[in-house]
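K.L.:
Dropping the sequence and predicted coords here.
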Amino acid sequence: MTATDERTRPRSAGHNRVSNVFWVLLAVFGASGYLVWDHFGNVRFGVFLFVISGWLVSLCLHEYAHARTALHSGDIGVGVRGYLTLNPLKYTHPVYSFLLPVVFIIIGGIALPGGAVFIDRGRIRKRGQHSLISAAGPAINALFAVACLLPLGAGWLDSAPTEFAAALGYLGALEVIATVLNLVPIPGLDGYGIIEPWLSYQTRRAFAPFAPYGMMAIFVLLWTPSLNQWFFTDIVGGVLGWFGNAGGYAAVGQELFRFWHANLLGYGG
């Protein structure tokens, strides 16, 4: 082993080491889930912590999936930029992609991860790889949603505390929302990133200036009553309907989570 190898090996290992920030989020997620299950302390606050920490964990995994897929597609710089550590503080826009989505959930129940990791697209040659990188994030949200909702639909939690099942249902509903919204082909969202490599250069150049505003545009559109009703009741409620009474649990979970606010979305049940 050369001297250069000795110097670079620790740094390379550090680029892949899971950050303490992520471990703390994971610990809060697990601990709050236990507290809700055991009815320890303020259950509603426990539901709030469980949903928020679970959502932040999924955000980290969402961005990690983008970065890991980019790494295997040719962008070796994602490790140096800290994207493989699952540390949200390493993201390109921590406020835009980490803080704002949490605020959106609190004030409107809209779960939407923003663009957070910089991918050196010049190192990636194949269009299919570009599409796969963009699709990797929503795929994680979809898997997270199934992990939350399948136990409810299968009846595995019928004897569990209602508050825990409701919290899990609401977290699953947020993951469904994130998956669907991220697949909308609007610049700045992953759905557009999937199709962008297949568009002409002129089209990509024309849409590029709108990328920073994609998430805000979705947020504004969903405050339109008719679109809000259609999206949350028909689309999200329809998906939750695949998992038995998951929609009913999600509605209860939302009430527990947002104890200061009335239930406005109504996922059905």
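P.N.:
Looks like it came in fine.

K.L.:
C-alpha only now, for contacts and for neighbours.
P.N.:
Will do.

K.L.:
Distance from the chain centre to stretch 162-178, please.
P.N.:
Computed by CA atoms, centre = their mean, to the nearest Å, the chain-centroid distance of stretch 162-178 equals 13 Å.

K.L.:
same question but for stretch 112-132, I mixed them up
P.N.:
Using CA atoms, centre = their mean, the mean C-alpha position of stretch 112-132 is found 17 Å from that of the whole chain.

K.L.:
Only the buried residues of that stretch, if you could.
P.N.:
Buried residues in stretch 112-132, counting neighbours by 16 or more other CA atoms under 10 Å, are found at 112-119, 124, 129-132.

K.L.:
structure B:
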Amino acid sequence: MTTAISRRDRRISPVFLGIVAVMAVAGWAVWTGFAASTGFAVFLFVTAAWIVSLCLHEYAHARTALHSGDITIGAKGYLTLNPLKYTHVLLSIVLPLVFVIMGGIGLPGGAVFIERGRIQGRWKHSLISAAGPLTNVLFAVVCTAPFWLGALDGVPTPFRYALAFLALLQVSAALLNSLPVPGLDGYGVLEPWLSYRMRRQIEPYAPFGLLLVFALLWVPEVNRVFFDVIYGITGGLGVGEAEAYCGRDLFQFWQADVPFCAAP
């Protein structure tokens, strides 16, 4: 069930187009070596690309909800890809960016308000929740395509490192968001299939799910296992651990360069 959406409600936001423009210009600067600081150019490119992926993640939730029966999505501005329209810009944009800058972790956001009561059918509810992480998976596949296709000839080293790090962020976001933890999309996929009583028992803990993930990732042993899994996945997509690590090293340009990463 859908309803007519006005052109204004689905017009791509100038804010989103501006972010895409920053991504394109920064990517060009990394590719050509035009920037005085390669690290700063990588930082701008990866940051802008990461925000673009977050916008697409939320758009996927909203678009799927619209086609599943929530006809209020258009009026809320979610179809414009404008990150300022989200219910919690802090959770969807700011906090994930802080995690990327601090530790190179693709922390999932999530702040589009969907009127679940308008949607009928458990499969539809699960699909709405799954749409976001699937977008991150698709983004990761696109970022790693030059690696698993063996099409890296002529790709400048800094750009290859930046793509590798961006792919790592997408894989980590997809993995974290797929965890069956209240408040994350993985639980949203599972929730419609739980009994009403169980959902009611878990509901009070939903606001703390993301905080639990946050706390666990700061435990060295958990962090090490987490990145072992991430590097295993990116390795399967053709991205070497050293390439992803060097991408993170360039991204965090304010820190001292690792010598072999600094080499052209």
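P.N.:
Nice, thanks for sending it over. What you are looking at is a predicted structure, and each value in this text was computed from that prediction instead of being measured.

K.L.:
quick one on the thing from earlier: what's the farthest-apart pair in the buried residues of stretch 112-132 of the first structure?
P.N.:
Pairwise distances across those peak at 26.1 Å for Leu112 and Ile124 (criterion: CA to CA).

K.L.:
Which residue numbers in the first structure does whichever helix in the second structure runs longest align to?
P.N.:
Secondary structure of the second structure per DSSP state H: the longest helix is helix 38-68. Counting by TM-score structural alignment, helix 38-68 of the second structure pairs with residues 43-73 of the first structure.

K.L.:
Of the buried residues of stretch 112-132 of the first structure, which belong to strands?
P.N.:
Among these, DSSP state E puts none in strands.

K.L.:
Among those, find me the one that's closest to Trp223 of the first structure.
P.N.:
Leu112 (14.0 Å).

K.L.:
ok, now how distant is the counterpart of the closest one in the second structure from Trp218 of the second structure?
P.N.:
Leu112 of the first structure maps onto Leu107 of the second structure when the alignment is built from TM-score structural alignment. From Leu107 of the second structure over to Trp218 of the second structure the distance is 13 Å, taken as CA to CA, to the nearest Å.

K.L.:
and what of Ser195 of the second structure?
P.N.:
For Ser195 of the second structure, the distance to Trp218 of the second structure equals 33 Å [CA to CA].

K.L.:
Same question for Ser126 of the second structure.
P.N.:
The gap separating Ser126 of the second structure from Trp218 of the second structure is 30 Å, by CA to CA.

K.L.:
tell me which element the closest residue to Ala262 of the first structure other than its chain neighbours is part of?
P.N.:
Nearest residue to Ala262 of the first structure, sequence neighbours excluded (CA to CA, 6 or more residues apart in numbering): Glu255, at 7.0 Å. Here Glu255 of the first structure, judged by DSSP states H and E, is contained in helix 246-257.

K.L.:
what's the mean distance for that helix versus the second structure?
P.N.:
By mean CA distance after the TM-score superposition for the first structure, the fitted helix 246-257 of the first structure averages 1.3 Å away from its aligned residues in the second structure.

K.L.:
What is that helix packed up against?
P.N.:
Applying 3 or more CA pairs under 8 Å, 6 or more residues apart in numbering; DSSP states H and E, one finds that helix 246-257 of the first structure makes contact with helix 43-73, helix 127-153, helix 162-182, helix 237-240.

K.L.:
What are the buried residues along the match of helix 38-68 of the second structure?
P.N.:
Buried, per 16+ other CA under 10 Å, within stretch 43-73 of the first structure: 43-71, 73.

K.L.:
same deal with stretch 13-30 of the second structure?
P.N.:
13, 16, 19-20, 22-24, 26-30.

K.L.:
again with stretch 141-154 of the second structure
P.N.:
Under the neighbour-count criterion of 16+ other CA under 10 Å, stretch 141-154 of the second structure has 141, 143-147 buried.

K.L.:
so where is it in the first structure?
P.N.:
Using TM-score structural alignment, stretch 141-154 of the second structure lines up with residues 146-159 of the first structure.

K.L.:
Can you tell me what sits against that stretch?
P.N.:
Outside stretch 146-159 of the first structure, the residues that touch it by CA atoms under 8 Å, 6 or more residues apart in numbering are 165, 168-169, 171-172, 240, 242-246.

K.L.:
give me that answer again for 7 Å
P.N.:
For stretch 146-159 of the first structure, the external contacting residues (CA atoms under 7 Å, 6 or more residues apart in numbering) are 165, 168-169, 172, 243-246.
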